[in-house]
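Asks: 3D model of this:
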Amino acid sequence: MHDLIVIGSGPAGYTAALLAAKAKMKTLLIEKNLNNLGGTCLNEGCIPLKGLLHHSLHCADYEKIMSTVSKKISGLRSGLKARLEGAGVEILEAQAKFASAGEVEAKGNIYKANNILICAGSSARRVFKCGNISSPESIFALNPVPKNALIIGGGVIGCEYASFLNNIGVDVTIAEAAPSILYGMDEEAVRALVREFKKKKIKIMCGVGITVPDDGGKVKIKSNETETEEQYDIIIEATGRVPFTQELGLEKAGIETDPKGFIKVNADMMTNVKGIYAAGDCINTPMLAYTAYKEAETAVDNMVTGKSGSLDYVRIPKLVFSMPQLGSAGFSEEDARKNNIDYKIFKYFFKGIGKAVVEESDAGFLKLLTADDRVIGASAVGYEIADIMNEIGLIINAGVSVETIKSTMHIHPSYSEIITEALIFGETAAAVSER
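Replies: A predicted model of the protein is given here:
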């Protein structure tokens, strides 16, 4: 009998297992493929892709880049396994399925636990059924490197993949059915990113329909005004992700899902069945590793102390690791208007930040929204904005006053000093035209 069984070893799964072990809970972590320990994020997503993006800035040799990144990922995976084992977590390689509400079947054996946490993750959505369309993970096994590529989908994954392929010399086209790429994100920031993409010769086609022939022939891309036909060496479908819950036998435990297959949970991450929780990509929340961490923490905290969850998904910072990057935190202008918030805008361009200029990374800007002497939201485009958005996320979450931020000294030269520059000089800088 275990205190906790965790199904899946991605960010939510391994975080929960480590936290439970720290709380002296007898914990079993079941992962169907230990070569995938750490989940999509560690093996085929967040971390390796960021490695590809970083190394492709300095080297266009795909095989050399992949060799370097693969070694680093292998080391991280080994380190995670050692950390789990060192914490006393029992690890089992097997496909887990529910036998009942309190029992999990794996490798023909039945395992019982007081609590079960489902962290089954997600898989790439496949809209097109043609055999010649590749999934996003194919970017880690290009052989040979294509001369041109079509990316179907202009969301986060599509834009990040486009940046990497562009860096290594591939002629990239993004085709998106929505009116713009990154639809739903700050429109001004998206327009700025589109301008930078076009400077890099990345083609963007929005509001289009796509017809892909089964025989690998030319792809038809049609809008209201035009229709084109072109042959592509590789077609990557990046149309989002879907929860990976179909193999878990949820019905045997009476666990409810929504029409899209996501597991329904409450604020404590508990399903409709007492003692069974879910976290990460398999529930209908932002598919981000760091939200998965907090969801796992919320679930384990509820198991151990009974404390209720209170995650705020509005305030979390978000980032697209394209080149340049695009980020946001808190309220957008549209959010503020919908909530009838009287807000002010402070904007400053990276062309006014010395470090960005000398490093030739001065594209983009930071836009801050304030109300009642507090920062309530932000959006940005730039080459080094991940840590800036982290800082702004903290500022928003802590309710730091504008005056306190303005009086805070930032290291000079640095990218993050744009935060205080925006609040002090933003009204003047906002009038400066983008070039």
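
Asks: make it CA atoms for all contacts and neighbour counts henceforth
Replies: Noted.

Asks: Show the contacting residues for L368.
Replies: I345, F346, K347, V375, I376, G377, A378, S379, A422, L423 (CA atoms under 8 Å, 6 or more residues apart in numbering).

Asks: Switch the residues you listed over to JSON lines; also include distance to L84 and secondary structure.
Replies: Formatted as JSON lines, the contacts of L368 follow (distance: CA to CA, whole Å; DSSP: H, G, I helix; E, B strand; the rest coil):
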{"residue": "I345", "distance to L84": "46", "secondary structure": "strand"}
{"residue": "F346", "distance to L84": "45", "secondary structure": "strand"}
{"residue": "K347", "distance to L84": "45", "secondary structure": "strand"}
{"residue": "V375", "distance to L84": "39", "secondary structure": "strand"}
{"residue": "I376", "distance to L84": "38", "secondary structure": "strand"}
{"residue": "G377", "distance to L84": "37", "secondary structure": "strand"}
{"residue": "A378", "distance to L84": "37", "secondary structure": "strand"}
{"residue": "S379", "distance to L84": "37", "secondary structure": "strand"}
{"residue": "A422", "distance to L84": "43", "secondary structure": "helix"}
{"residue": "L423", "distance to L84": "44", "secondary structure": "helix"}
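
Asks: please give me the structure for this one as well, since I'd like to look at both together:
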Amino acid sequence: MANFDYDLFVIGAGSGGVRAGRIAAGYGARVAIAEEYRVGGTCVIRGCVPKKLLVYASRFTSEFEDASGFGWTLGEASFDWTTLRTAKDREIDRLEKAYVANLERSGAEIIRARAVVTGPNSVRLSDGRTVTAAHILVATGAWPFLPAGVPGIERAVTSNEIFDLPALPERAVIVGGGYIAVEFAGILNGLGVETTLIYRGEQILRGFDREMVDKLAAALTHRGIRILTRSDIVSIGDGDVGPVATLNTGESLPPSLVMYATGRLPNTRDLGLEAAGVELDAVGAVKVDAWSRSSVPSIYAVGDVTNRVNLTPVAIREGHAFADTVFGGREVLVDHGLIPTAVFTTPELGTVGMTEERACATHEAVDVYKAEFRPMRNTLAGRDERMMMKLIVDAISDRVLGVHVMGEGAGEMAQLLGIPMMMNATKADFDRTMAVHPTAAEELVTLRTPSVKHRR
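Replies: Down below sits the predicted model:
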């Protein structure tokens, strides 16, 4: 490695790249990280972190409504988008500085420039320099996808721009059915925006447990979000006070902010990867093996740019495993098979493991345990919204195959449930665990009789 300028050159200072660079530097590697925008990547700058801050803000509407049931008398409440946006920007600035400080403390060098791969061990920077490295790690993430062929789509925004709107619109139309689309529908609705969610499929959140999604869709509708499935925008016109979306059903929606959240594509364009011999798939993702190594042995890739599992914690784990394996002297593989996840709608959806549909397709006998109830908090608040939990169990081995929760704190529960799931916990393990009372989570350890039994 002494023949190269660096032992590791990372392209992209997002979650995966920063973790890989910091850990590798901690092992004594000479590390440089090139970033053309801001350190922190999608998650910190225009993704998970600012989105969660907006989720918190959107929930105060319900908090104010519920307070009277508990004896509180509140004055008239008002919301100021500029104040929230400014506070959000201040927090992002703080986090970016923390990321930079941690990288520099580890000994990694941050290069504020665009980097293009020019060979198995060389990178050209936008400042004119060419540097060499024993290993190159591509961690450039993904970029919002806008479908072609929709007249007027240039009038729409994506998740990149939604955080920095100069003003909050009166109405919004969100196109998509995944995490980003559904979460922003909840955010805007909670902030007082008349919100329509449009998805061309049969039901939102494809791949999640269908019963849980049906319950969530009903709860979102009850909160005022209009959900139009089997629908799509065919054109976006220029209205008097904003874009006007026309649907394939023939309906024209009132002038609204139009946001597309129709997926993201790996950010590999013009990176020089194909010229360097790196194989990409049909959508531009870097093809990698289980060790995150590309078709060129010295070039690796982690995170969304590989299009394996596009979640921030996965990118972080992949980056850490890469550094441990290549520079730490110990082989570490990432298990992509069981990943807890949450959709930060209101109410939340938290999940880990198999859906009921998947379990029934892969196991001979499946028992499903369910609990649906009105949480204690909602009783005095006068809110009808219900909570739901499901345990999916292999009836032969008694192993818990999946757990799904809809309601307050579902994301927090999913994280903790991931631990026993990784340890192959059985239904008997859940049964012999003491409940914490009174909590909603106690339902997970007090379910005794299957609601449904599936047998082949």
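
Asks: TM-score for this pair?
Replies: Scored against TM-score structural alignment, normalised by the length of structure 1, the superposed chains reach a TM-score of 0.91; 422 aligned residues with a CA RMSD of 2.1 Å.

Asks: Can you get me a residue count around I11 of structure 2?
Replies: Neighbour count of I11 of structure 2, defined by other CA atoms under 10 Å: 29.

Asks: Aligned to it, what sits in structure 1?
Replies: Taking TM-score structural alignment as the criterion, the aligned counterpart of I11 of structure 2 in structure 1 is I7.

Asks: measure its match to D301 of structure 1 for me?
Replies: Separation of I7 of structure 1 from D301 of structure 1 (CA to CA, to the nearest Å) stands at 17 Å.

Asks: ok, now Y14 of structure 1?
Replies: Going from Y14 of structure 1 to D301 of structure 1 by CA to CA gives 15 Å.

Asks: More neighbours: these two, which one.
Replies: Set side by side, Y14 of structure 1 and D301 show more neighbours around Y14, with 26 against 19, by other CA under 10 Å.

Asks: Just confirm that one is within a helix.
Replies: Yes: Y14 of structure 1 sits within a helix when classified using DSSP: H, G, I helix; E, B strand; the rest coil.

Asks: Touching, it and G38? I think so.
Replies: Yes: applying CA atoms under 8 Å as the test, Y14 of structure 1 and G38 come out as touching, 7.1 Å apart.

Asks: show me the contacts for the residue lying closest to E421 of structure 1 once chain neighbours are set aside.
Replies: Nearest in space to E421 of structure 1, with sequence neighbours left out and distances taken as CA to CA, 6 or more residues apart in numbering, is Y348 at 6.9 Å. Listed by CA under 8 Å, 6+ apart, the contact set of Y348 of structure 1 reads F365, L366, K367, I418, E421, A422, F425, G426, A429, A430.

Asks: if you set the cut-off to 7 Å instead, what comes out?
Replies: Residues near Y348 of structure 1 by CA atoms under 7 Å, 6 or more residues apart in numbering: F365, L366, K367, I418, E421, A422, G426, A429, A430.

Asks: out of the residues you listed, which are inside strands?
Replies: F365, L366, K367 (DSSP state E).

Asks: any idea how far F331 of structure 1 is from the first one?
Replies: For F365 of structure 1, the distance to F331 of structure 1 under the criterion CA to CA works out to 17 Å.

Asks: Return the residue of structure 2 aligned against V170 of structure 1.
Replies: With TM-score structural alignment as the criterion, V170 of structure 1 lines up with V193 in structure 2.

Asks: Its match: neighbour count?
Replies: Neighbours of V193 of structure 2 under the rule other CA under 10 Å: 21.

Asks: is it true that it touches I174?
Replies: No: when contacts are counted by CA atoms under 7 Å, V193 of structure 2 is not listed as touching I174 (11.6 Å).

Asks: and the next element down the chain from the longest helix seen in structure 2?
Replies: Within structure 2, and with DSSP state H defining each element, the longest helix by residue count is helix 81-106. As assigned by DSSP states H and E, the chain's next helix or strand after helix 81-106 of structure 2 is strand 109-111.
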